[in-house]
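Engineer: got a predicted structure here, sequence first:
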Amino acid sequence: MGNSFSSMGREGAGGRRIARVGMQMRLSLISFDLATVVSSTRVVDRRAASAGGTPRGSARGAMQQCPNNDRLRRASPHPLIDINSRSSRLAPVPREANAASWRRRARPLLGTIVEVAACTTDEPAYRRAADAAFGCVARYHAAMSFHEAGSDVRAIAAARRGATLDLAPETRHVIAAALALSAQSDGIFDVGVGAELVARGRLPMPPVSCPGTAALAAEALRLEDDGRLTVLRPIWIDLGGIAKGAAVDAAVAAMGDAGLSIVRVNAGGDLALRGGEPQRIAVRGPDGVLVDAGALADGAIATSGPYAGSSDQDASALVVRGRRARWVDRAVSVVAPSCLIADALTKVVAILGPDAAPLLRRHDAQGFSVDASGRLERVA
């Protein structure tokens, strides 16, 4: 699936995100006595790596000092989940305090490995739920991929001025959210960047006769009350900076609808959790170092940024509409109640840095960056 959106456009081999619409989220920052080794990769003790210490505020129940650090350690013999891994090797799943076992399946979708996991003893129920989750993700992929000939995104690229299109429900949902976020961010987040990304060679040239224009999506697209989309002017959009998070949200919801209460979905770093014990999350810094980001319960986290060994991310890719990302050399993560929001806001945080705080607070979200030394800097 075409990754992009804006400055952090197409993400590197490690760039990712997370979550579930409507879920309540809590990310507890934990101070560590010991550094931990996961898969032979160094994990930075954030308390030691941050010279000035990591902020430990308690803004709206998001990042807080964890009151049950010992309990989390006992519950997690494999203490860290690397949300940025693209390999088919599944990350360790922490054990729950009860006797139920974790079950996991994975499939290649969205240009990465999508893993769905659940803590349950009912294998048939898990398989039904996993199939439903993968089906959700596949629908998002088919509808919103810039690369798929039959996708809604391709149909929009081929549409002439004044055309009205029928969209898949998934596409309507994502475009509505993207237009709202564009308005809230004064265009910092905007999906109308397809032509710019094609010009840079970061997306393929679509086989259409209408050239894409450089315009905000809100100036070129209008969602009608009946759910159809009117194209006010030709535009090439790219939903890669928000659709993967939305797909993860849908997958988590599908597993819940199938009767499972403790689930996790990870699409190459767009990760959502619902139910069960908090799970400790590791974020990969620009040089590949894993940094423990804390414990996540009932929420989502998305990460985006430059990674060692990746040719997909360079400084020129971080300039969109004349704006250069402030945190061009850092991994940027956002924790939010939904993966869609977390996914999109990583780009806003990358461009604005600390100035993204008001928008993060508006969405009950928090952001942080990790530099090459493993130092974590919090936003909002």
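Structural biologist: It's in. Residues are numbered from 1 along each chain as shown.

Engineer: rest of the way, CA atoms for contacts and neighbours
Structural biologist: OK.

Engineer: how about the strands of the stretch 151-300 of the chain, start to end?
Structural biologist: 164-165, 221-223, 229-231, 263-267, 270-274, 279-284, 290-297, 299-304 (DSSP state E, counting those that start in this stretch).

Engineer: now those strands as CSV including distance to Ala75 and mean neighbour count?
Structural biologist: Below are the strands of the stretch 151-300 of the chain laid out as CSV (distance: least, C-alpha to C-alpha, whole Å; neighbours: other C-alpha atoms under 10 Å):
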stretch, distance to Ala75, mean neighbour count
strand 164-165, 50, 17
strand 221-223, 47, 20
strand 229-231, 48, 21
strand 263-267, 16, 30
strand 270-274, 16, 32
strand 279-284, 9, 27
strand 290-297, 12, 25
strand 299-304, 19, 35
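
Engineer: format these as TSV; extra columns: distance to Ser310.
Structural biologist: Shown next, in TSV, are the strands of the stretch 151-300 of the chain (distance: least, C-alpha to C-alpha, whole Å):
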stretch	distance to Ser310
strand 164-165	37
strand 221-223	34
strand 229-231	36
strand 263-267	18
strand 270-274	18
strand 279-284	13
strand 290-297	16
strand 299-304	13
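
Engineer: and Leu29, which of the ones you listed is closest to it?
Structural biologist: strand 290-297 (4.6 Å; C-alpha to C-alpha).

Engineer: is it true that Trp236 touches Gly212?
Structural biologist: Yes - applying C-alpha atoms under 8 Å, one finds Trp236 in contact with Gly212, separated by 4.9 Å.

Engineer: can you pull the residues that touch both of those two?
Structural biologist: Counting by C-alpha atoms under 8 Å, 6 or more residues apart in numbering, the shared contacts of Trp236 and Gly212 are Ala157, Gly194, Ala195.

Engineer: between those residues, which sits nearest Arg46?
Structural biologist: Of those, the one sitting nearest to Arg46 (C-alpha to C-alpha) turns out to be Gly194, at 37.3 Å.

Engineer: re earlier: and of the shared contacts of Trp236 and Gly212, the nearest to Glu96?
Structural biologist: Looking across the shared contacts of Trp236 and Gly212 and measuring by C-alpha to C-alpha, the closest to Glu96 is Gly194, at 43.4 Å.

Engineer: hang on, the closest one packs against Ala215?
Structural biologist: No - counting by C-alpha under 8 Å, Gly194 stays clear of Ala215, with 9.9 Å between them.

Engineer: presented hereafter is structure B, for comparison with structure A:
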Amino acid sequence: MGNVADLAQCRRARPLLGTLVEIQARGAGAAEAVRTAFGQIEEIHRLMSRYEPASDIGRFNAAPVGWPIEMDVRTLAVLAVAAELQVASDGAFDCERSPAQSPSGCPGWTLEGAVLRKHRQVRLDLGGIAKGYAVDCAIEALRSFSLDYALVNAGGDMRHAGAAPARVALREPGSPARTAMMWQLDNAALASSSVGGLAPPPGAAPRIFSRREPLELPAAAGATVLAPSCMLADALTKVVLVCRAPRHPLLARYGACTLLYRDGKLRG
């Protein structure tokens, strides 16, 4: 058996999911594995992008109240987790975009088998949780090949698989030129979210919303969560930030933990 240096390696990047997605693979059939993994991500982008009118989410957002919309099984899987997390977090995680308030407290949408139905004027944005799911799907595709190392990174949402761990740098929220800490990612996933995005200008509007309360979070606030799946890691960063709780009880429930948390306050 050859050493690591003898293994075929492939590293490619493409703009997808509203960010730059990079896939690295090392082992037999690495190039084919990377092509297959990108195919999985392209499918998730096609199904769940709110910017694509023909996507599952695009069709739902354009549909009138009460109209049943059939969904792909993969979209249903993400929506089921989103609904579960919304209830479990008491609304800290919420995939409704600019939701209309309901005086009766009824849900804005429900899953009925393979059908999604809206009950009031509401638009969905799966955003980060769909991005995390796409990373998970790409990793599953890479696992079908004989690889020693696989890493998928979608704008900071990443997951690793293989015998050799990945050494990753966690950036300071709001200041991406600074490294906050290094981490050995070993057959796990992590995701990072910051309230103002990368290097937010002073007074930048928050990119994370919740119906629970006015957030008033500083633009430099951010969190990185380690979890078994990238879909969970991404969603739980929002819970940590909205609740200002780096040790939120939901983390333990899903086998996750916070690696990095910044409340955005200036320190001397």
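Structural biologist: Ah, there it is. Quick caveat, the model's predicted, so the values are computed rather than measured.

Engineer: return the residue of the second structure aligned against Arg71 of the first structure.
Structural biologist: Under the alignment (TM-score structural alignment), Arg71 of the first structure pairs with no residue of the second structure.

Engineer: confirm Arg71 of the first structure sits in a helix?
Structural biologist: Yes - using DSSP: H, G, I helix; E, B strand; the rest coil, the assignment for Arg71 of the first structure is a helix.

Engineer: what is the burial count for it?
Structural biologist: By other C-alpha atoms under 10 Å, the residues close to Arg71 of the first structure number 12.

Engineer: for Gln279 of the first structure, see how far away it is.
Structural biologist: 11 Å (C-alpha to C-alpha, to the nearest Å).

Engineer: and Ala97 of the first structure, by the same measure?
Structural biologist: For Ala97 of the first structure, the distance to Gln279 of the first structure - C-alpha to C-alpha - is 12 Å.

Engineer: neighbouring contacts of stretch 249-267 of the second structure?
Structural biologist: The contact list for stretch 249-267 of the second structure (C-alpha under 8 Å, 6+ apart) reads 88-89, 173, 217-228, 232-233, 236, 244, 246-247.

Engineer: what about Trp236 and Gly212 of the first structure, which has more around it?
Structural biologist: Neighbours per residue (other C-alpha under 10 Å) separate Trp236 of the first structure from Gly212, with Trp236 holding more: 30 against 23.

Engineer: and the aligned partner of Arg74 of the second structure in the first structure, how close does it get to Thr230 of the first structure?
Structural biologist: Aligned counterpart of Arg74 of the second structure in the first structure: Glu170 (TM-score structural alignment). Distance of Glu170 of the first structure to Thr230 of the first structure, given as C-alpha to C-alpha: 17 Å.

Engineer: which stretches in the stretch 51-200 of the first structure count as helices?
Structural biologist: Secondary structure of the stretch 51-200 of the first structure (DSSP state H, counting those that start in this stretch): helices at 69-75, 123-144, 152-158, 169-184, 194-199.

Engineer: will you turn these into TSV that also has distance to Ala308 of the first structure?
Structural biologist: Listed next are the helices of the stretch 51-200 of the first structure as TSV, based on distance: least, C-alpha to C-alpha, whole Å:
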stretch	distance to Ala308 of the first structure
helix 69-75	30
helix 123-144	27
helix 152-158	31
helix 169-184	30
helix 194-199	22
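
Engineer: wait, which of the ones you listed is closest to Asp225 of the first structure?
Structural biologist: helix 169-184 (11.1 Å).

Engineer: ok, residues contacting that closest one?
Structural biologist: With contacts defined as C-alpha under 8 Å, 6+ apart, helix 169-184 of the first structure is touched by 139-140, 143-144, 152, 188-191, 217-218, 223, 227-228, 239, 242-243, 246, 359.

Engineer: who wins on neighbours among the shared contacts of Trp236 and Gly212 of the first structure?
Structural biologist: Going by other C-alpha under 10 Å, Gly194 tops these with 31 neighbours.

Engineer: quick one: neighbours of Val21 of the second structure, just the number.
Structural biologist: Val21 of the second structure has 22 neighbouring residues, counting by other C-alpha under 10 Å.

Engineer: for Arg143 of the second structure, see how far away it is.
Structural biologist: For Val21 of the second structure, the distance to Arg143 of the second structure - C-alpha to C-alpha - is 18 Å.

Engineer: one more: Thr19 of the second structure?
Structural biologist: Going from Thr19 of the second structure to Arg143 of the second structure by C-alpha to C-alpha gives 23 Å.

Engineer: and what of Val34 of the second structure?
Structural biologist: From Val34 of the second structure to Arg143 of the second structure the distance is 11 Å (C-alpha to C-alpha).

Engineer: now Gln9 of the second structure
Structural biologist: In this view, Gln9 of the second structure and Arg143 of the second structure are 15 Å apart by C-alpha to C-alpha.

Engineer: and the two? which has more neighbours close in?
Structural biologist: Gln9 (20 against 17).

Engineer: the more buried one matches what in the first structure?
Structural biologist: Using TM-score structural alignment, Gln9 of the second structure pairs with Trp102 in the first structure.

Engineer: who's in contact with the closest residue to its match other than its chain neighbours?
Structural biologist: Distance criterion C-alpha to C-alpha, 6 or more residues apart in numbering; nearest residue to Trp102 of the first structure, sequence neighbours excluded, is Cys119 at 4.2 Å. Neighbouring residues of Cys119 of the first structure by C-alpha under 8 Å, 6+ apart: Glu96, Ala100, Ser101, Trp102, Arg103, Ile262, Val263.

Engineer: for those residues, which single residue is the most surrounded?
Structural biologist: Val263 (27 neighbours).

Engineer: aligned partner of that one in the second structure?
Structural biologist: Aligned partner of Val263 of the first structure by TM-score structural alignment: Ala150.

Engineer: I'd like the distance between its match and Val115 of the second structure.
Structural biologist: 35 Å.

Engineer: and Val65 of the second structure, what pairs with it in the first structure?
Structural biologist: So, by TM-score structural alignment, Val65 of the second structure is matched to Arg161.

Engineer: distance of the closest residue to that match other than its chain neighbours from Thr171 of the first structure?
Structural biologist: Distance criterion C-alpha to C-alpha, 6+ apart; nearest residue to Arg161 of the first structure, sequence neighbours excluded, is Arg233 at 4.6 Å. Plainly put, Arg233 of the first structure is 19 Å away from Thr171 of the first structure if you go by C-alpha to C-alpha.

Engineer: then Ala155 of the first structure?
Structural biologist: Distance of Ala155 of the first structure to Thr171 of the first structure, given as C-alpha to C-alpha: 12 Å.
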